[in-house]
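A.B. asks: okay, sequence plus prediction incoming.
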Amino acid sequence: MMQISTHFIGFLTILCITLQISSTLATKTTPTYTDFLKTSCKSTLYPQLCYNSLSSYASDIQTSPQMLANASLSVTLATTKTTAAFISKMSKGPAIRPREAGALKDCLEELRDAVRELQGSIKEMSHIKGSNKVGIMMNDIETWVSAALTDSDTCMTGFDGKIMDGKLKKVVRGKIMNICHLTSNSLALINCYASSMQG
């Protein structure tokens, strides 16, 4: 199971500050929204996924760390919802064995929790500007997104053991890993946004 440690958050903060400096220098010569997105995505664990999932929103994001974090959260939420719907439909399939159905049901509950946590973080993000409790709010957002990451990762627990190996497990794992990677990227970009507000 993935754990978000304070050391990891600290590492992200240092990385974000370094990338913000290089981004500022880069935009003086090549002031494009795509460059900002590419540079920002380098602060994530999955930069290519970050860029691919957000490139179509570059003109909306422009060079705003807040818009970037919002867009990432929105994409992660939409993907989590789609995956939850897929797993719900799959759990009702005629060829599903009882143990597989149970694992899918448990997974679906974890994903529903993740959806609620991501929704809460997006709502909180919309209230940050002008607030005098920015630090507390950012901490709440990071906590919710970390919880969503843990919930998504926990989804696979029911598929542990060789008896569960097969096509179903492979398909579910692929979709869950995609959500985990998107959520991890969102957490990194939120941390960069928090760093930019302090700077």
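C.D. replies: Structure's in. What do you need?
A.B. asks: from here on, just use CA atoms for contacts and neighbour counts.
C.D. replies: OK.
A.B. asks: and the top helix by length along the chain, how far out from the chain's middle?
C.D. replies: Longest helix of the chain, by residue count under DSSP state H: helix 167-198. With Cα atoms, centre = their mean, to the nearest Å as the basis, helix 167-198 stands 3 Å off its chain's centre.
A.B. asks: can you tell me the helix or strand for Ser131?
C.D. replies: Using DSSP states H and E, Ser131 maps to neither a helix nor a strand.
A.B. asks: and for it, the neighbour number?
C.D. replies: Neighbours of Ser131 under the rule other Cα atoms under 10 Å: 9.
A.B. asks: gap between it and Met177?
C.D. replies: Distance, Ser131 to Met177, using Cα to Cα, to the nearest Å: 35 Å.
A.B. asks: now do the strand or helix carrying Asp113: which elements does it pack against?
C.D. replies: When elements are assigned from DSSP H and E, Asp113 belongs to helix 98-125. Helix 98-125 sits against helix 65-91, helix 134-154, with contacts defined as 3 or more Cα pairs under 8 Å, 6 or more residues apart in numbering; DSSP states H and E.
A.B. asks: CSV for those helices, including mean neighbour count and distance to Leu168?
C.D. replies: Formatted as CSV, the helices and strands packed on helix 98-125 follow (neighbours: other Cα atoms under 10 Å; distance: least, Cα to Cα, whole Å):
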stretch, mean neighbour count, distance to Leu168
helix 65-91, 20, 9
helix 134-154, 20, 17
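A.B. asks: can you lay out those as CSV showing distance to Arg99?
C.D. replies: CSV is the format used below for the helices and strands packed on helix 98-125 (distance: least, Cα to Cα, whole Å):
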stretch, distance to Arg99
helix 65-91, 10
helix 134-154, 17
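A.B. asks: and here's the other structure:
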Amino acid sequence: MEMPICKTLILPLLTIVLFISLPQTATAANEAYTNFVKTKCNVTTHISLCQKTLIPYASSVYELKQAVDAMGHLGDKDKEFQLANAKTYASSVITDADSCTDGFSGRKVNPTVKKMINSSMANITKLASNALALINHLY
């Protein structure tokens, strides 16, 4: 069975996000998203490193997974609905990254740490933005 081209393009983006090594932040992800990441990390060689790295971004990882899943259903009768879902999930990643950096407002944060986190969030935002552009361009 041939994989749809859009799903083929989104999967590498998801893989990149899954393996980005980012410092842990103070924000806690929703328990369901955290459990999703924990389950997925169980198949890796370095489980604790995977969890430590991704749990702070669990909702973004989950939303990218949802976007990929939605893209897989674009051949179904409800194509427009699935396309809207994929766009929503990709947009949510951008919102989550912005929320993370907004958390520095009015707080004393080590400038080096703040710069590193902002840089990481900017990278995630760019990846999600590319995914959203591909979704919009392909459909």
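C.D. replies: Done, it's in. Computed from a predicted model, the values in this text were never measured in an experiment.
A.B. asks: in the longest helix of structure 1, what counts as buried?
C.D. replies: For helix 167-198 of structure 1, a neighbour-count test (16 or more other Cα atoms under 10 Å) marks 169, 172-173, 175-176, 178-196 as buried.
A.B. asks: same check on stretch 124-131 of structure 1?
C.D. replies: For stretch 124-131 of structure 1, a neighbour-count test (16+ other Cα under 10 Å) marks 125, 128 as buried.
A.B. asks: next one: stretch 25-45 of structure 2
C.D. replies: In stretch 25-45 of structure 2, counting by 16+ other Cα under 10 Å, buried: 33-38, 41.
A.B. asks: nearest to Ile47 of structure 2, of these?
C.D. replies: Cys41 (5.4 Å; Cα to Cα).
A.B. asks: I'd say that closest one and Ile47 touch.
C.D. replies: Yes - counting by Cα atoms under 8 Å, Cys41 of structure 2 touches Ile47, with 5.4 Å between them.
A.B. asks: now do Lys115 of structure 2 against Lys38 of structure 2, distance only.
C.D. replies: For Lys115 of structure 2, the distance to Lys38 of structure 2 - Cα to Cα - is 27 Å.
A.B. asks: ok so, going back, restricted to helices, list the buried residues of stretch 25-45 of structure 2.
C.D. replies: 33-38, 41.
A.B. asks: tell me the two of those residues that are most distant?
C.D. replies: It's Tyr33 and Cys41 that sit farthest apart of these, by Cα to Cα, at 12.3 Å.
A.B. asks: list the contacts of Ser99 of structure 2.
C.D. replies: By Cα atoms under 8 Å, 6 or more residues apart in numbering, Ser99 of structure 2 lies in contact with nothing.
A.B. asks: swap the cut-off to 10 Å and go again
C.D. replies: Ser99 of structure 2 makes contact with 27, 93, 121 under the criterion Cα atoms under 10 Å, 6 or more residues apart in numbering.
A.B. asks: counterpart of it in structure 1?
C.D. replies: With TM-score structural alignment as the criterion, Ser99 of structure 2 lines up with Thr154 in structure 1.
A.B. asks: that match and Ala26 of structure 1: what is the separation?
C.D. replies: On the measure of Cα to Cα, Thr154 of structure 1 and Ala26 of structure 1 end up 40 Å apart.
A.B. asks: and if you look at Asn178 of structure 1?
C.D. replies: Distance from Asn178 of structure 1 to Ala26 of structure 1, by Cα to Cα: 30 Å.
A.B. asks: isn't Met71 of structure 2 right up against Asp78?
C.D. replies: No - contact criterion Cα atoms under 10 Å: Met71 of structure 2 and Asp78 do not qualify, at 11.4 Å.
A.B. asks: what's the burial count for Ser19 of structure 1?
C.D. replies: No Ser there; residue 19 of structure 1 is Leu. Using other Cα under 10 Å, Leu19 of structure 1 has 19 neighbouring residues.
A.B. asks: so how far is Thr6 of structure 1 from it?
C.D. replies: According to Cα to Cα, Leu19 of structure 1 and Thr6 of structure 1 sit 20 Å apart.
A.B. asks: please list all residues in contact with Thr88 of structure 2.
C.D. replies: 63-64, 66-67, 82, 132.
A.B. asks: try 6 Å
C.D. replies: Shown in contact with Thr88 of structure 2 (Cα atoms under 6 Å, 6 or more residues apart in numbering): no residues.
A.B. asks: give the aligned equivalent of it in structure 1.
C.D. replies: In structure 1, Thr88 of structure 2 lands on Thr143 (TM-score structural alignment).
A.B. asks: ok, now Val61 of structure 2?
C.D. replies: Under the alignment (TM-score structural alignment), Val61 of structure 2 pairs with Val115 of structure 1.
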